[in-house]
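J.: this is the structure alone, sequence omitted:
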């Protein structure tokens, strides 16, 4: 049985900022739990451990500081047990002009905030104060502390290592739904649930407990109100804080938000639907429009049938990676070559890939052969037997624990199996992760937190949603539900963009100026609409040529009606 690795999705825009595999300096996962008062005074700021911020050079000097605070293990029912939670701060560059603090959450659940906090603060600090496209970000660096509370379970907050990082024991679930393989999936889910619920503080690693940790830090800093900037899952953190402490929250940006008006499972299905739609529109449709371009003949109907009948091992090799017509064409060619030849060895398959005739232009042929070679490696070389974590052992563990603690997962194994079969028939780019995750949480023993109080969140001030029109991870229709639910919500829509994690990751003055000015001042362009739109991202700032001027500024335009037909008219009484 060839073992495969489940491919957990990671926001690509945040990947550069994560700490991969950093280990705690000492102690077991429970080493930071105690029944006595913490030995270190709360918020005794000092130098940051390398394990918290990575090994890159500190570009912020003494402004970058770290501390730890003893928190109640359970804020909902304190019983004397404590957990030490770390916090990072980049202090305002001009202390005399300090106006407050901005709390940052870069997503997850489970991503360590250290490297992202450092990178973001350094970028804002480097902005030119007299450039209209950069001045507000420079103002943020000069007048606000940037603060990140380390999520429980991460390095610096009772680290947990409960995932093995090994390939699962079961076969690729979308094409192996037989009883034998299903029983292996159940065994895997049982073992993960047992391992991840075993640490003494695992039940208290949740979005709600993290929000209470944030407010304890706010209180220790001495600010009556704070601001919040959350990306992806960070929106759930912001929503939870807004529902618990609306009186202590001022401005809030929720960038590429998860739909916190519903639960994780609903958000997962929304993502699956959006990714399938993108796959059909950007991969399948262009291929069927001109199959001859990819060496597949002129019969679109026959090609469509071949796509539906792709062998399971080819589909497994490509799961999660088919993002272009060339990749899908390579899968179809590989399947055809395998039908014509037994392909007994990896070397033989490579020979076929290099020598098989392709009736396409030379550049396309090169790309098809490259993608086919990748399929061959996945089919014959397989995965390493060594543990592998894309974002570190702690992040993988927290990603399992937090959803199980946040939500009651009530479906039976049979219902989950039926859903898995439906997913396999309906969605192409899946690998079974969503099914395993639900099975793990169904064995967890119930939620450890209260349901998010959406009514209480109505007491929060006006907040800004930032959303790419074609984001397939947190789709527009899900973010529109947030907009519809909260009259004080406003949206900055990015037309013709699929970027997940927008603010600070574009070259668009329309996007960057609008979001930065709101975070700095609370002001948005005057409009009768609750939605403003910018056209495209205009590229990634990391790809810009040094000294290259910014693209020209175009003000965001009001959007009267969104794609689902809902009105975006503003409620004047809620402009605050």
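T.: Received it, and whenever you're ready, just let me know what you need. For clarity, every value in this text was computed on a predicted model and none was experimentally measured.

J.: C-alpha from now on. contacts and neighbour counts both.
T.: OK.

J.: mind listing the helices for the stretch 151-300 of the chain?
T.: 179-197, 207-221, 234-244, 264-279, 285-289, 300-308 (DSSP state H, counting those that start in this stretch).

J.: mind listing residues that contact the fourth one?
T.: By that I understand helix 264-279. Outside helix 264-279, the residues within contact range by Cα atoms under 8 Å, 6 or more residues apart in numbering are 258-259, 322-323, 403, 407, 427-429, 434, 471-475, 478.

J.: residue 146: which element?
T.: Element membership for residue 146, per DSSP states H and E: strand 144-149.

J.: how many neighbouring residues does residue 437 have?
T.: Other residues near residue 437 come to 19 when the count uses other Cα atoms under 10 Å.

J.: burial measure for residue 106, as a count.
T.: Count around residue 106 with other Cα under 10 Å applied: 26.

J.: that one contacts residue 230, correct?
T.: Yes: the pair residue 106 and residue 230 qualifies as a contact (Cα atoms under 8 Å) at a distance of 5.9 Å.

J.: below is an additional structure, to be compared with the one above:
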């Protein structure tokens, strides 16, 4: 073949690829930027981490514009990962996933989800739905920009943080000033990094759209948790014509702002605490030794001294109904230690631990672990916060991406007095979280805010399926309902009396069967479906009839990895 003929043939091939890619919704610039995906074996450590997946676990890199609105700024490669469908002849397409954060690893979530679902027993009456999903979909992820690959984003400064105490313990001016100094430092350390303005949801959803087209899917099928619901809704509003089956689990109010989500949390945690955890404790007085009156337990907890509450706040309520027993033991332990401290004002740690042992001996408690939670509560109370070493300030990639997305996506209140007032109000109103987490998130953020979405465009899609716990403390049901009410073609499955953040898989017929019908068949439930919650230890006959997974311990580990990725920021 002559040089001219080869050039002509090459040109026709490129043109054919261009036409095929354009039919999937890519612009010419995007086609040239992305290039072809070359799937291969993942890194040895990743392969070793998920041995059950074998050759189904594959990795690639996708080249995307550094700035989708200005392709001339160059390109960056982002990691991708997929778990191939277990039954290729029945394959529907790809199911893209994102665990939230922002800053959670989508590739880690995809691998863990693929491994867990592949272990589900196809004969189990409920777990079989997970197996069906992973048999018929490639579980797919593109890593959020800034986390890995050619572009790691880290907030750094040569200035050191100042030592602080929890605001609820020390609301004095000096501590407040140090809290605000650290907030300014974090904000400055993030926005002063090169390309900080390009770490946002608008860029991320366009990365995901390039990935969708690169794998050959005409529409994006998607499962997002927490902030992943924000990302999914923004995608649907930007590319309604490319939006397929979209499952949004533990929903943010994507029509609002990150400030609103942050300000919702203290009340949401308190509501979950008082309406879910405390009634559970009161219904088992023989187990927690606090009586059967939930109002009294709530009142007693409000009287706990701030340092004891503050030091134990992260363990006093887990956003997982399966951990109610653990949270209840922590709260009971805190209340026992408070009674000991109130009776003996000058007591030290060793004497407190002796009183804990005496208390359980007098109860005739035979469980050797009964006093562990109270002893841990006492140890935390008496522990000192070590002073931070004077060293340059640096956030890890996950926290850096979180900060940039939160501050780049929506405008934030920039008045320090506003945030002070919120901390004082939270400390006075909410015994569980107090004013924790209400420090100013985007102090003097000067980078441009992303252009708002027209969420009315979601009406052009087939609709969204929202999954929500009634008492989710991290993404509140009140915020989720605002997004639901606005989005008239959305459907919601609400799990009542439940505080789990990241519901699916729930291992209940009401939730899992409806999710599977939607993802596998495109069948929506009604506008609003209510599902009841089994309490810890309560299982149906069908659920008890077989183990849901081939290896229960391995399944617990994989579920824990998925949960950690969707709650790793402690906020969203």
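T.: In hand now; what should we look at? The structure presented is a predicted model; accordingly, all values stated were derived computationally and were not measured.

J.: and the TM-score between these chains?
T.: Put the two chains on top of each other and the TM-score (TM-score structural alignment, normalised by the length of the second structure) is 0.76; 501 aligned residues with a Cα RMSD of 3.9 Å.

J.: between the contacts of helix 264-279 of the first structure, which sits nearest residue 513 of the first structure?
T.: Of all the contacts of helix 264-279 of the first structure, residue 513 of the first structure sits closest to residue 471, with 21.0 Å by Cα to Cα.

J.: against residue 100 of the first structure, how distant is the closest one?
T.: Plainly put, residue 471 of the first structure is 32 Å away from residue 100 of the first structure if you go by Cα to Cα, to the nearest Å.

J.: give the equivalent position in the second structure for residue 59 of the first structure.
T.: Applying TM-score structural alignment, one finds that residue 59 of the first structure aligns to residue 52 in the second structure.

J.: ok, now residue 424 of the first structure?
T.: Matched to the second structure by TM-score structural alignment, residue 424 of the first structure sits across from residue 427.

J.: leaving out the residues flanking it, which one is nearest to its match?
T.: Among residues not flanking residue 427 of the second structure along the chain, residue 434 sits closest, at 3.9 Å (Cα to Cα, 6 or more residues apart in numbering).

J.: what's the helix or strand for residue 466 of the first structure?
T.: Using DSSP H and E, the element containing residue 466 of the first structure is strand 463-468.

J.: ok, the aligned residue in the first structure for residue 415 of the second structure to residue 197 of the first structure distance?
T.: When the first structure is aligned by TM-score structural alignment, the residue opposite residue 415 of the second structure is residue 412. Using Cα to Cα, residue 412 of the first structure is found at 20 Å from residue 197 of the first structure.

J.: who has more neighbours out of those two?
T.: residue 197 (19 against 12).

J.: so the more buried one touches residue 203, yeah?
T.: Yes: between residue 197 of the first structure and residue 203 there is a contact at 6.8 Å, judged by Cα under 8 Å.

J.: using the three-state scheme, assign the residue nearest to residue 427 of the second structure.
T.: Applying DSSP: H, G, I helix; E, B strand; the rest coil to residue 434 of the second structure yields a three-state assignment of coil.

J.: ok, now which ones touch it?
T.: Shown in contact with residue 434 of the second structure (Cα under 8 Å, 6+ apart): 168, 266, 423, 426-428.

J.: including distance to residue 397 of the second structure and neighbour count, could these go into CSV?
T.: Formatted as CSV, the contacts of residue 434 of the second structure follow (distance: Cα to Cα, whole Å; neighbours: other Cα atoms under 10 Å):
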residue, distance to residue 397 of the second structure, neighbour count
168, 29, 22
266, 26, 24
423, 27, 23
426, 29, 23
427, 30, 21
428, 34, 13
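
J.: looking at those, which are in strands?
T.: Members of the contacts of residue 434 of the second structure lying in strands (criterion: DSSP state E): none.

J.: and the two most separated of the residues you listed?
T.: Across the contacts of residue 434 of the second structure (Cα to Cα), the longest gap, 12.9 Å, separates 168 and 266.

J.: intersection of neighbour lists for those two?
T.: Residues touching both residue 168 of the second structure and residue 266 (Cα under 8 Å, 6+ apart): 434-436.

J.: now the residues you listed in JSON lines, with distance to residue 185 of the second structure?
T.: Output for these, formatted as JSON lines (distance: Cα to Cα, whole Å):
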{"residue": "434", "distance to residue 185 of the second structure": "23"}
{"residue": "435", "distance to residue 185 of the second structure": "20"}
{"residue": "436", "distance to residue 185 of the second structure": "18"}
